[in-house]
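Participant: Need coordinates for the following:
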Amino acid sequence: MPGPGLEQHPLLPWLALHAAPGMGPVTARKLLRRLGETWYRDPAALRETGLSEELLTLLLTPRQALLARLLAWQDAADGRYILTQADAAYPPLLKNLHDAPLMLFVEGELNALSCHQVAVVGSRQPSYVGRENTKNLVPQLVQAGAAITSGLALGVDGLSHRAALDAGGTTLAVLGSGLEQCYPKRHQALAAEICARGGTLISEFEPWVRPLAHHFPRRNRIISGLSLGVLVIEATERSGSLITAQFALEQGREVFAIPGAWQNPQAAGCNRLIQQGAKLVCCVADIVDELTEFSLAAIKIHPSATVETLPYPDLLDNVGIEATAVDLIASRCQQPVQEVVTRLVELELAGWVEAVPGGYVRARRS
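Facilitator: Below you'll find the predicted structure:
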């Protein structure tokens, strides 16, 4: 049963707008500009707005039971927050959007919301190159002063959260479900670690809401809306990451993309973004130069390692960062396939190459 006094709770008007089917954030903001936050106590003025009778009925439906359930969720554990656009802790960059969420459900470190953020997104099935680019660029962005924001999905999202944590940075995850319904489930431990290490989980959906397909584009506008810029690591031409990039462009955010070989379908989305005006990224300086909130001077330059003599240099010269088939390597080296296979196994054991679907790639040691 709803607790006493909830009829006057300040969250109730926001919850009524948030929960009414057909009342999106754009329409809700127009109503708030016209009537202010006291609209809930003035049904007569509300009826003069021209809204349909059906929507008026929904807006004036009692929401105390839903509010009581949300407050119980908030009070069940430390570090849980329900924010409205009226709260000082609501992220200012996000609040400036015309379709900013009316309410945010947050778990973790509230101050993380005010950090300068860079969104890192990409394929759910990144190639070896995509994984390596994520692992290399995210720590440098952290060193430059950026918090890393992504969507907790498999692939580049999860790798970017992990790389930020391993670099001692702050990372924020925006979910396409409620915070009690972590998706994908295999990232539950990662979500808990994000909170435990000073990061934040964010959703515009009530905590118990399950992930649905139409939630994820809505989530993507929040990822870009929180951030100063969006880096697309790797994406096909039909990737959800391109939706995030499109939101970023509409929101006036910087868009960055890493190019790839035109034959690689995982690079097609990034290459298309670059054709459309996204900034081509070859190193972290290409991002930091566009975002004055961060500093290249903070990035640690590691001394060059002692040069080692390369084993089988003629073979290694024909293994690149894109997967190369064994028969193609043998053809380039003009060596028997069986001899090439034997040497590749030796090089893999020594850390010079790595076996991947489709052949071999250079390992980080190279």
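
Participant: going forward, measure contacts and count neighbours with C-alpha atoms only.
Facilitator: OK.

Participant: Would you mind naming the helix or strand containing residue 255?
Facilitator: Under the criterion of DSSP states H and E, residue 255 resides in strand 254-257.

Participant: tell me what the next helix or strand after that strand is packed against?
Facilitator: For strand 254-257, the succeeding helix or strand toward the C-terminus, using DSSP H and E, is helix 268-275. Using 3 or more CA pairs under 8 Å, 6 or more residues apart in numbering; DSSP states H and E, the elements in contact with helix 268-275 are strand 254-257.

Participant: what's the strand it packs on in contact with?
Facilitator: The contact list for strand 254-257, computed with CA atoms under 8 Å, 6 or more residues apart in numbering, reads 228-234, 245, 248-249, 270-271, 273-274, 278-281, 287, 290.

Participant: please give me the structure for this one as well, since I'd like to look at both together:
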Amino acid sequence: MTLEKQMIKKIMRGSPNYPTRLNDLYDPPSCIYALGNVQLLQRPMIAIVGSRAASPQGLSHAYFFAQSLARSGALIISGLARGIDGAAHKGSLAAESQTLAVCGTGLDITYPKEHFGLAQQIARQGLLVSEFMPGTGPRPFHFPKRNRLIAALSLGVIVIEAAKNSGSLITARIAADLGREIFALPGNIHDGHFAGCHQLIQQGAKLVCKPKEVLEEILLP
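Facilitator: Sure, this is the predicted structure:
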């Protein structure tokens, strides 16, 4: 399924709309593509990431955290994936706020396909971003590249339900290397869905149970 290719804007590095936080990367993209409100690239962002195969409780937590933080003035950023990402975007939109989705495809191609309606809503109410030119389909190596943009754009990353080998840990590690705040929700110690979160907490991520605990660490303008 495709979105409107003619509405996609190309933003070159060095132009006024190019987000300065991307320059913290050792390999910032030479350009990014955007569909929606490009002014949102200057907003303070908090990332919410986690498992694609999340439990109902994990989806509820992502929705609740996103909704609460969006109402407090944060722009919620995630990767449009199944599971936690989708729930975070939906929670932001339910707060009558905007959200930003970083995609692992060209912006005229929606992946996963079942998020086509969500992507359309984000394009109307928020912003879709990619470093891949229109027409580029999903490839496995695209998603680590997407994750580094999420890490760089955010002031902090909240990880919800991440297994030990989750791509969300890539996002968190890049964000930590860039000096961003890292938060993780704890869970059942016998449930592998939380092994990555517990590992992050052991490595120094802040254990959080409520959105206000994130806001105590990240001061929004």
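
Participant: related to what we said a few turns ago, tell me roughly how far the strand holding residue 255 of structure 1 lies from structure 2 on average.
Facilitator: Its matched residues in structure 2 lie on average 0.4 Å from strand 254-257 of structure 1 after superposition (mean CA distance after the TM-score superposition for structure 1).

Participant: how about that strand: buried residues?
Facilitator: Within strand 254-257 of structure 1, the residues that qualify as buried are 254, 255, 256, 257, counting by 16 or more other CA atoms under 10 Å.

Participant: can these go into CSV with extra columns for distance to residue 105 of structure 1?
Facilitator: What follows is the buried residues of strand 254-257 of structure 1, written out as CSV (distance: CA to CA, whole Å):
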residue, distance to residue 105 of structure 1
254, 26
255, 27
256, 28
257, 30
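
Participant: Alignment lookup: residue 214 of structure 2 to structure 1.
Facilitator: When the two structures are superposed using TM-score structural alignment, residue 214 of structure 2 falls opposite residue 287 in structure 1.

Participant: swap that for residue 20 of structure 2, please
Facilitator: Counting by TM-score structural alignment, residue 20 of structure 2 corresponds to residue 92 in structure 1.

Participant: list the contacts for that match?
Facilitator: Neighbour list for residue 92 of structure 1: residue 114 [criterion: CA under 8 Å, 6+ apart].

Participant: Make a ChimeraX selection of the buried ones in the contacts of strand 254-257 of structure 1.
Facilitator: To isolate in ChimeraX the members of the contacts of strand 254-257 of structure 1 that are buried, counting by 16+ other CA under 10 Å, one can use:
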select :228,229,230,231,232,233,234,245,248,249,270,271,273,274,278,279,280,281,287
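
Participant: Filter the contacts of strand 254-257 of structure 1 down to the ones in strands?
Facilitator: Members of those lying in strands (criterion: DSSP state E): 229, 230, 231, 232, 279, 280.

Participant: got the angle between the longest helix belonging to structure 2 and strand 156-160?
Facilitator: With secondary structure taken from DSSP state H, structure 2 has its longest helix at helix 56-71. Computed with axes from the mean of the first three to the mean of the last three CA atoms, to 10 degrees, the direction of helix 56-71 of structure 2 lies at 160 degrees from that of strand 156-160.

Participant: Which other helices and strands does helix 56-71 of structure 2 contact?
Facilitator: strand 75-78, helix 84-94, strand 156-160, helix 211-215.
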